[in-house]
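1. Below: sequence and its predicted model.
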Amino acid sequence: MKIYQFGLLFAALSLTACGGGDPINLSGKPVDGGNPTTPIEPTAELKVAISSSPHASTLVKCVKAQTRADSCSLNELSFIYNENPNPTIDDIMNRLVVSDDWMINRFRDMLTDNNMPNTIMPLFQSVRAIVISSDVRPSYFTPYSGAIYLDPDYLWLTNAEKATIKKEDDYRAAYAKKFQFLATERFVFNNTTISAPGSLSDKTERSLGAALPEFAGLLFHELAHARDIYHDSFMVTLTPSDKKLSEIYHDRDTPQMSDQVFVSTYKLTNSDMQAISLNLYGGEESKDKDQQARILTYTAAEVGSLLEREGANDQYAYYKTEEDFAMLFEESMMKKHFNVDRDVAYLEVPDITDPKCDDYIIGWGQRNRIAASEVRPRALAVVKKALANASGTDLIEVEDFFNRLGSPTTLPLIGYCSAINPNSRSLSNSDYDPMQDIIRY
């Protein structure tokens, strides 16, 4: 699921770039406190993956420290960058915390697979820990712990593994029901979705190869959040101390990468789109009652037209500047490394009981939106900023990649499932629920 605490359960932050000193809630979960049904941290019993890790005594404590008050200091837990700016598998595994043993081998298998992009590993320099827990749904990053929290739904292969994962509907799905459209997105290859087969509610098993691309996309997204906040030009200024990481974060002079990139022409400014995203992803209505009433009348075609006018590649980009950064990085890296395209589409909601997939008609949609003239320079700027340890040759390769992107493809204004193949007009009878594509993490 696509959220960001920079991800899930909660975030209580004060970001100059996002509303001055007001606390922002990046996931829609409660700010500093929570309650028994909406916790601010994984509630499953956690353990270190590698008992001999030099950080074994502090890892669990520090990944549970997600509020400003209980954040761990750098003396308690450093960034991977401080140990090795070029992280190895061992460096990363020594920072892993899990709720279930199977997650250890599965995570290692994913990272060491030949198909895992080599640009993933250096990005881990910007985290202090990795958490995989049965109740982390969806994934997120929080700058107070400096850890990424990964949804194990992206990792399971067997029925025994998926049986350990908490089955809970994404609370954000309810936010979409007030609108006349659905904002969806999906990755496709050769006119077929790359989503691995099976779900938490069936008995289908899958291979590591089938699950790996989506897991790579998850890592690109969450590590982009970590990199945005704790990039090497900031971390090089840090020295070990007893000062809480949350205070280091708030007292920083070096701006986030997203603040450095999204200035002047690169900044998204459409206030109606921002209000829609606050509704969709945070459950927060606009304080301007006229604006709130207006956005509730928008059709899929009208919202798509608004997106097309600016350089966003997704509706989620309007939620927070940090999401704009991560969405551009994720789509770019998935295209570069897997040659998969991403569909972004707005669907008209059918006024019938139990609609099938093709009852949701596309009002506006594009494939490979990062190739659009409004989006491409923003995506290029993000990728060049976010890549860790990139050489001059690497950056030239990135520019060549963006120069070869071509143009976006307009999706036909037909049923959502049928439109996955823009060259076909045959209707699908699929029971696939497009609601699954409104939020990934």
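-> Nice, I can see it.

2. make it CA atoms for all contacts and neighbour counts henceforth
-> Fine.

3. Next, the buried residues of stretch 260-280.
-> For stretch 260-280, the neighbour count (16 or more other CA atoms under 10 Å) marks 261-262, 266-268, 272-280 as buried.

4. all strands of the stretch 101-250 of the chain, in order?
-> Taking DSSP state E, counting those that start in this stretch as the test, the strands found in the stretch 101-250 of the chain are 129-132, 140-142, 147-150, 181-189, 192-193.

5. Ok, which of the ones you listed comes nearest L13?
-> strand 140-142 (8.9 Å; CA to CA).

6. Report all helices and strands that that closest one contacts.
-> Applying 3 or more CA pairs under 8 Å, 6 or more residues apart in numbering; DSSP states H and E, one finds that strand 140-142 makes contact with strand 147-150, helix 208-229.

7. hold the first one in mind and look at this next one:
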Amino acid sequence: MKKQLITIALSSLVILSGCGGGGGGKAQDRSANIDGDPALELLRAYQSDSPSAAAALDCVTLYKKNQSCLVSDIAPLGYVTSQNVTVEDIAARLVVSHAWMGDNFVSALREMPQDLLNLFRSVNAVVLSYEVRPSFYHSGTASLYIDPRYLWLSDSQWRDIYQQDDYRDAYQSQLKFITANRYLDPYGDYVLTSNTYDVDYNASRNLEQITRGLYRLLAHELAHANDYLPQDTLADLDTSQTVWWNIQRRIPANSELNRDQPLSSTMLHQMAQVSFRGEKPTQEQLQFDAATMGNEFEFDGAADFYAYSSQAEDVAMLFEAFMMHKEYQATSDVAFLVEPTVSDPNCDDYKIGWGQRDRLADSLVKARAKQVAERILLRDLGTEFSHIDENTDPLPFGAGWCEAQSYFVSGKPIIKSVQQAQSRFFFRDDFSRE
């Protein structure tokens, strides 16, 4: 098949997003994933008899050669059909390292709403591979690369996964604060289940549990795909060119948002480059604590601190928060926590320096999320957003992160007390970011 070489810097193409979590499992070759770039050497088509199988398999690794997929070889699903995207359509574009990953992914997709499935119109292929960590979308291939920690159901499946922490954890370890985010249902229970295996507390999961976590991840990554290749532009793709060539000739949603409702904090933009991109911090930045960060963050319009790492992540965090509210009536807790001084901290050793419940209800965040969601979903969402009140609540300063889950605030339902088993493992995932 014909390929077209493009000369680009990888940093201009890759939109990385990842989750935290501990180790465990069998030891594996560390060359499988270096600084978030998976080797992708064990891939095969999930459906080998699919007409698009060979093209999908070939496309997803082209970015490693600084190449982009030619649209005449493989085009996004929305270019091929204007109908609702089916689970079968997506399954035909799956590339996997282990068959169970495809099986679990397809089963979870069958539980998801059509709104989410239709966002795959902007996608060429989906990679599910044992060494992908963190998950990411790549604009050179218009494909999603999914961390299999979102897919495992059993101990044997967990042991197939490459056990490596998010490479960006090291960037944040030198700072005085930790960022946290969690989604709670109207009763104050966690919407999501931990992606970290624990032999005592989380040794197996059911389909409903992985579906919720995968829904959140896909809302985030599909926001990237639809940001760069909006569905209403797919019919105009130039099939003689690469997908990256076509993307460059569009104005992404993140540029529109930055033009119309930009984030204002220079300090938070700079700190996000330290926390998520590995820039060397200044001595002044090393002194910023959780309260300082939160006080700066509170009056800007980001859904999460991770939004400051790039304009694209700003869009993805806003869209993710809206979709979680829409599907699960979820509210988001966001916080800057004090780095514990004890050697083996538990959940409540992470004290809140600044925190807020229902960040999406903030007037600035809500307005920015509405612009993003309407651009991605291509319809008016006035009714949906009118049901989101503009009433955020502070989380208690100095409280432990798990303790604050049960904190009652005016205007919100009484929250159930946290079970000790939840406190054991859920908070590990709260410290991560796609």
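-> Okay, I see it. What you see is a predicted model; the values in this text were computed from it and never measured.

8. And the TM-score between them?
-> Scored against TM-score structural alignment, normalised by the length of the second structure, the superposed chains reach a TM-score of 0.86; 399 aligned residues with a CA RMSD of 2.4 Å.

9. just to revisit the earlier point, highest mean neighbour count out of the strands of the stretch 101-250 of the first structure?
-> Ranked by mean neighbour count under mean count of other CA atoms under 10 Å, the strands of the stretch 101-250 of the first structure are led by strand 140-142, which reaches a mean of 31.

10. Read off where that one ends up in the second structure.
-> The alignment of strand 140-142 of the first structure onto the second structure (TM-score structural alignment) covers residues 136-138.

11. mean shift of that stretch relative to the first structure?
-> Superposed on the first structure, stretch 136-138 of the second structure shows a mean distance of 0.4 Å to its aligned residues (mean CA distance after the TM-score superposition for the first structure).

12. Relative to the whole chain's centre, how far out is that stretch?
-> Relative to the chain's own centre, stretch 136-138 of the second structure is displaced by 10 Å; criterion: CA atoms, centre = their mean, to the nearest Å.

13. Residues contacting it, please?
-> Residues outside stretch 136-138 of the second structure that contact it (CA atoms under 8 Å, 6 or more residues apart in numbering) are 13-18, 63, 143-146, 221-222, 224-225, 434.

14. between the residues you listed, which is nearest D49 of the second structure?
-> Ranking the contacts of stretch 136-138 of the second structure by separation from D49 of the second structure, with CA to CA as the measure, puts S143 on top at 20.1 Å.

15. Enumerate every residue touching that closest one.
-> Counting by CA under 8 Å, 6+ apart, S143 of the second structure has contacts V60, V123, N124, A125, V126, V127, Y137, A225.

16. one step back: can I get the strands of the stretch 101-250 of the first structure in JSON lines with distance to V236 of the first structure?
-> Below are the strands of the stretch 101-250 of the first structure laid out as JSON lines (distance: least, CA to CA, whole Å):
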{"stretch": "strand 129-132", "distance to V236 of the first structure": "18"}
{"stretch": "strand 140-142", "distance to V236 of the first structure": "20"}
{"stretch": "strand 147-150", "distance to V236 of the first structure": "18"}
{"stretch": "strand 181-189", "distance to V236 of the first structure": "36"}
{"stretch": "strand 192-193", "distance to V236 of the first structure": "41"}
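
17. For S286 of the first structure, find the nearest of these.
-> Among the strands of the stretch 101-250 of the first structure, strand 181-189 sits nearest to S286 of the first structure (CA to CA), with 17.8 Å.

18. Now do the closest one: which elements does it pack against?
-> Using 3+ CA pairs under 8 Å, 6+ apart as the test, strand 181-189 of the first structure ends up in contact with strand 341-348.

19. can you name the residues of the second structure that the strand it packs on overlays?
-> The aligned range for strand 341-348 of the first structure is 331-338, by TM-score structural alignment.

20. Mean distance between the matching stretch and the first structure after superposition?
-> Looks like 0.8 Å for stretch 331-338 of the second structure (mean CA distance after the TM-score superposition for the first structure).

21. I295 of the first structure versus Y360 of the first structure, what's the distance?
-> 20 Å (CA to CA, to the nearest Å).

22. what's the answer for E161 of the first structure, then?
-> E161 of the first structure is 42 Å from I295 of the first structure, by CA to CA.

23. which residue lines up with V274 of the second structure in the first structure?
-> Going residue by residue (TM-score structural alignment), V274 of the second structure aligns to N279.

24. Quick check: that match vs S27 of the first structure, distance?
-> 12 Å.

25. swap in N429 of the first structure?
-> Taking CA to CA, one finds N429 of the first structure at 34 Å from S27 of the first structure.

26. the more surrounded of these two?
-> Taking neighbours as other CA atoms under 10 Å, N429 of the first structure and S27 compare with S27 leading, 26 against 13.

27. these two touch, right, that one and G282?
-> Yes - between S27 of the first structure and G282 there is a contact under CA atoms under 8 Å: 6.2 Å.

28. Name the nearest residue to the aligned residue in the first structure for P230 of the second structure, sequence neighbours excluded.
-> Under the alignment (TM-score structural alignment), P230 of the second structure pairs with H231 of the first structure. Nearest non-adjacent residue to H231 of the first structure, counting by CA to CA, 6 or more residues apart in numbering: S126, 6.2 Å away.

29. S233 is in contact with that neighbour, correct?
-> No - using CA under 8 Å, S126 of the first structure is not in contact with S233; the gap is 10.8 Å.

30. who's more crowded, these two?
-> S126 (27 against 12).

31. show me the contacts for that one.
-> Per CA under 8 Å, 6+ apart, neighbours of S126 of the first structure: F79, I80, Y81, G146, L223, A226, R227, Y230, H231, D232.

32. do that again at 7 Å, thanks
-> F79, I80, Y81, A226, R227, Y230, H231 (CA atoms under 7 Å, 6 or more residues apart in numbering).
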